[in-house]
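Q: kindly return the folded structure for what I paste below:
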Amino acid sequence: MTLRPSNAEPRRRQAPRNRRQLSSSAAASPGQLATTLSTILLLLQTIAPPSAVSAYHRAPCTTTSIRRQFQYSECYAPSLNPDLFLREASFVMAHDAATGYLPLSTKDSNEALANHAAMSQQEAYSSSNSWKAISKDFLALYGKTQVGTVYDQLNHGARALDLRPKLYTNGTIGFHHGSLIDIPLSSITLGNLLEDAKQWCKDNPKELVIIFHSKMVHEAGYNGLASQVYMETTDDGYDAANNNNDANQDLDDMFYDDALQQNYYNDDQANQDDNVNNDNSNNDDNDQSASYSYYYNGIAALRGVYENHGVPYYPCEKLGNLTVGEAMDLADLTKLGGKGYLLAVDRHDMYASLCGKANRAQYSLVTCYSSHYATNDNNVQAQQHNAESNSQSYMQCTDRKGTGQAKLNALRSYVKASTNNEPTDNSNELGPPADYLTYPFNQIQGFWQVDASSVQVGLMHESTLLDDNRVSQVNAEMVRMAYNNEFDSVSIFSMDNVALNGNAMFSVLRNQCDQSAISNDDDGLHACGQQLVMPQMNVSTTLPIFWNVVLFVIYGALAAMVLVMLVQAFRMRNKELRDQNSLICSGSIIT
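A: Okay, the predicted model is just below:
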């Protein structure tokens, strides 16, 4: 039986009996005394000094804002139940985790301003490049969904990382956030991000962390991804790529067994594969253990980075029927010279697609900003008023006393449908997957989604995704929903800004009955679910003073850039007028 450390006590909803009740019970009869003593023993066992072998303690655990997000004292959380199917385990996922590396500084803006000032007059007169730089800075600031490195995000409760890889023509792998932004290579690369994740796993060696890829792009576009690489997939090939490191010997079969090597190509490509194998039959005779497969260019590049950094990387079907314990065996970094549990997964298709149902229904998205819709009499009247006054009215998630509540209700319905609807594999319909072998995981998008219109309106309001998240208090609402069992099940719960109440969501999900190692004990003595008190969450609706200063400086620099451009254009216009007047006064015509 797995027990808790003695200093980690559950914060129960119901207090134990008072002293008078215990005294009357003891005096009543020997039978009642035995019952009372038994109850006391059960209570003592619940908070007894346990073995801390299978437990997580968040470090540091010094501030009140962190401690109160955990349902046990000392920032304690039990480990996942190893007998639970991986698809049934609950993970907090940091949405677009790589955006945490985007700097909120004025360095780029100042450089752009200096470069603009150094332009010739003719170059300055054409300001398209400057406007492009301004737009890029605005979008980078707006599209940042996380704060801090992946080490920080994992420390804030994330146990899954949502990564959108971008392959560059020089072979480097960086990241992007859809059509909004590219994360500069100077900020982070896949290799550096993996080292941050490995360091957290080393510091917290009992926790399983999963990296989910999706929406891979190439600097050269579609053609850069569509090409394929014919790669050796034998044990020898893996050893050669890792300089014959003895630490990898035991994992050779794990990485490259026959079940893993699924060829994601059409029948014509399969025929090509057969022809290549036939042409190389002499080589096969010399080495019967050699095998080859086609891999998309992006997948081959990803494999290279993961092998170089000693992190397991699998296709989805490898995890379909595994338990948590079996997945941790595959993710065990000690077999590769590291420490902790970390693995990466995707479909190994051209776009490194998500290993699960994304639940992004394009026509049902709930954005932070949108036009009023005629869903009730008030909105009908609002639309009529807008039409008569030729004005536009918006619903805003940040308007908590007005339209923001309707927005929050819409998001609540969206996330509940993602898990409570009937199972379906239709990507345009919300609900859990019907085929768990094809879609081992089910994602709940517990954040404000974006479309072109919402981005425009958000920029008009000088807002950001992080600011929308804070002001609307959406993370706290998602935690309350999870605590109140409003979801039939949770696989991966994707959140923006896990730094705000991410640990609260982690604690609630981990302490659901049957999720953790201690809640699954046969004796049933340990509190779980709503037997524990709801975490106390941070509900700050404003940015810290430091970030307010940073935002003020950034927006001020951008405004200064625009002002400089206007001043230079005005000076050029005046110079042209002076030159023209000078030619007329000279009394001669110059052609």
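
Q: C-alpha only now, for contacts and for neighbours.
A: Fine.

Q: can you list the residue ranges for helices in the stretch 451-591 of the chain?
A: 452-460, 465-472, 474-483, 502-510, 545-585 (DSSP state H, counting those that start in this stretch).

Q: check the stretch 301-450 of the chain too.
A: Using DSSP H, counting those that start in this stretch, helices in the stretch 301-450 of the chain cover 324-330, 377-389, 403-420.

Q: give me the helices and strands touching the longest one, please.
A: Using 3 or more CA pairs under 8 Å, 6 or more residues apart in numbering; DSSP states H and E as the contact test, the elements touching helix 403-420 are strand 394-396, strand 441-445.

Q: and the ones you listed: which comes nearest residue 380?
A: Among the helices and strands packed on helix 403-420, strand 394-396 comes nearest to residue 380, with 13.2 Å by CA to CA.

Q: let's see this one next, to set against the first:
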Amino acid sequence: MSRWLVLLVAAALGTNKTDGYHRAPCKKIGVRRQFQFTDCYAPNINKDLKLNEASFVLAHDAATGYLNTIASDSDGSSRGSSSAYNDEYDNVDNMAGYRDSSSGNRWSTITTRLLSLYGKTQVGSVYDQLNDGARALDLRPKIWNNGTVGFHHGSLIDVPLKSITLGGLLEDAKKWCKDNPKELVIIFHSELVHEAGYNGLSTQIYESTDDDYSNSYQNRRRRLEDENVQDNEKKEEEEGERDEAKQNVDDYYNDDYMDDAAEGDDAQVSYSYTYSGIAKIRSVYEEHEVPYFSCDKIAGLTVAEAMELADLSQYDGKGYLLAVDRHDMYASFCGKANWVQDSLVTCHSQIYNAGAQGQLQYSHCTDRKENSGQSKLAALQEYVKASANNEPTDDYNTLGPPEDEDYYPFTQIQGFWQVDARSVQIGLMTASNLLDDNRRSGVNEELVNMVYNEQFKSISLIAMDNVAVNGNAMFSVLRNACGQSSNFNDDEVLPCGSNLVRPNMQTNHKLPVFWNIVLFIVYGALIVMVSVMLLQAFRLRNQGPQVGCSAILFHMSHF
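A: Sure, this is the predicted structure:
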């Protein structure tokens, strides 16, 4: 009885509070029920936490949300992607047109598009994903020979440049931060690649080490000086107070951010070699006025200190957004990924059934009524628990949190079905895809239950596919975990953890009608193409070797 009384009080508190996060829109019942307070409410993050102790929902491979979609901007148009597309794009109609312009590569193009459809892990723009509960974005940048920065996922999947570029994605993220100015959003890079391969990344350039700290310093300083000038004009004490304010700003940033800078305007600038890929990415962030740091700059910071670095008001924006990576050749992830190849849990696998005359059988995570689905879900649960609960170790091939938190500021829990070559092959054979696997297996729902039941010792980043499904429920249980959120005041403390009701999650495991139609068209076209190719091969075989060879050459030149 007492627990239900606490829940009723919590619900009443949620409706009366203006401080904190309120998801907008909050009209759909399916969205409202994912929050543990009314009105899609969650309290603010606890700023006193160490950054690696704060819990974030990480949208796994966030850029794939733009596959077959167009990013949205503040006016509801497509300017979020198209503006960056116009600025950075260099006469490339689309990814296929750039790589597969000849008719002889049509089969490669169709195969790539089929794999892209299979490998799509998110739905909608990063604005949508953040609105669905994500507070961290997993991005895999790709630099093209024309200088455009796009995205990829693995060696076979490229996100078409016409869908989104890094600049366009940043504008979508900034728009969400403007609409939700109290939330901290972190972008994580990893696996940077270049169209030219290794040579495109290994080159270095000699440039100023005036990184984002000094850029932030200079921008803040100019803004504060301008504000001081206006105030001084009103008080008719312009010269004296302006000099004093300027000196105060110099002293503050020299102490906290610019230890190597000299007083006044004569700051000493040092130079060093930087990987060209990092320099290119940095230029995009500078153009779009989003802070971009190396891992060592954020290691050991509190949430409050990280939010100070991420404050977009220094660029006349609103909200808190920053990007991080190791600033090495591959823009590596700022944490321990807990991706151990020998222990991966895939949705689809092949098993040898000795009791059925040695036949090969397939096991699927989507078989919820069969033992295979439950056993796979249990295996994934053990995998994610080991990632958080094992003894700390810096061994990248061993699951568990890191021991050196300075080198690994973050720990990732991979709460999604991983893939390997065999699982992709079986998935394509069964006309499935990652979004379908996620929805039908109910993996997001199970992960939320695990967090609610406090089965993890600690959570830094919990990565999810398809945050559109129960992503807000995950955000709610993470933010409402005891110690993760800030109290409103000393006299009024919100309940937390299991004292709050469990989110009422979406349990519809059927694929939407739209995706059923898309899959039917794509796989139908694939079957037709394979049938035509087999028919041609059969005819060539009957025509004899000489005619066959010349026919093959003819078809290859016109395919």
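
Q: re earlier: please identify the deepest-packed of the helices and strands packed on helix 403-420 of structure 1.
A: Comparing those by mean neighbour count (mean count of other CA atoms under 10 Å), strand 441-445 ranks first with a mean of 26.

Q: and that one against structure 2, how far off on average?
A: After superposition onto structure 2, strand 441-445 of structure 1 sits on average 0.4 Å from its aligned residues (mean CA distance after the TM-score superposition for structure 1).

Q: quick one: contacts of that strand?
A: The contact list for strand 441-445 of structure 1 (CA atoms under 8 Å, 6 or more residues apart in numbering) reads 87, 355-360, 415, 418-419, 432-433, 490-495.

Q: before we move on, what about stretch 418-425 of structure 1?
A: Residues contacting stretch 418-425 of structure 1 (CA under 8 Å, 6+ apart): 357, 359, 430-435, 442-444, 487-490.

Q: let's see that with 10 Å instead.
A: Residues outside stretch 418-425 of structure 1 that contact it (CA atoms under 10 Å, 6 or more residues apart in numbering): 356-361, 413-414, 429-436, 438-439, 442-446, 486-491.

Q: what subset of the residues you listed is buried?
A: Applying 16 or more other CA atoms under 10 Å to these, the neighbour count classes 356-360, 414, 429-433, 436, 438-439, 442-446, 487, 489-491 as buried.

Q: ok, back up a step: could you point out which of the helices and strands packed on helix 403-420 of structure 1 sits nearest residue 275 of structure 1?
A: Using CA to CA, those put strand 441-445 closest to residue 275 of structure 1, at 36.3 Å.

Q: quick one: the closest one aligns where in structure 2?
A: Under TM-score structural alignment, the match for strand 441-445 of structure 1 in structure 2 covers residues 410-414.

Q: same question, stretch 531-542 of structure 1
A: Going by TM-score structural alignment: stretch 531-542 of structure 1 matches residues 499-510.

Q: mind listing what's buried in that stretch?
A: For stretch 499-510 of structure 2, by 16+ other CA under 10 Å, it's 499, 500, 501, 502, 503, 504, 505, 506, 509.

Q: ok, the fourth one to residue 173 of structure 2 distance?
A: Spelled out, that is residue 502 of structure 2. 29 Å (CA to CA, to the nearest Å).

Q: ditto for the first one
A: Residue 499 of structure 2 is 33 Å from residue 173 of structure 2, where distance means CA to CA.

Q: for the third one, same thing?
A: Going from residue 501 of structure 2 to residue 173 of structure 2 by CA to CA gives 31 Å.

Q: now residue 45 of structure 2
A: In terms of CA to CA, residue 45 of structure 2 sits 19 Å off from residue 173 of structure 2.

Q: just residue 241 of structure 2 next, same as before
A: On the measure of CA to CA, residue 241 of structure 2 and residue 173 of structure 2 end up 38 Å apart.

Q: more neighbours, those two?
A: When neighbours are counted by other CA atoms under 10 Å, residue 173 comes out ahead of the other of residue 241 of structure 2 and residue 173, with 26 against 17.
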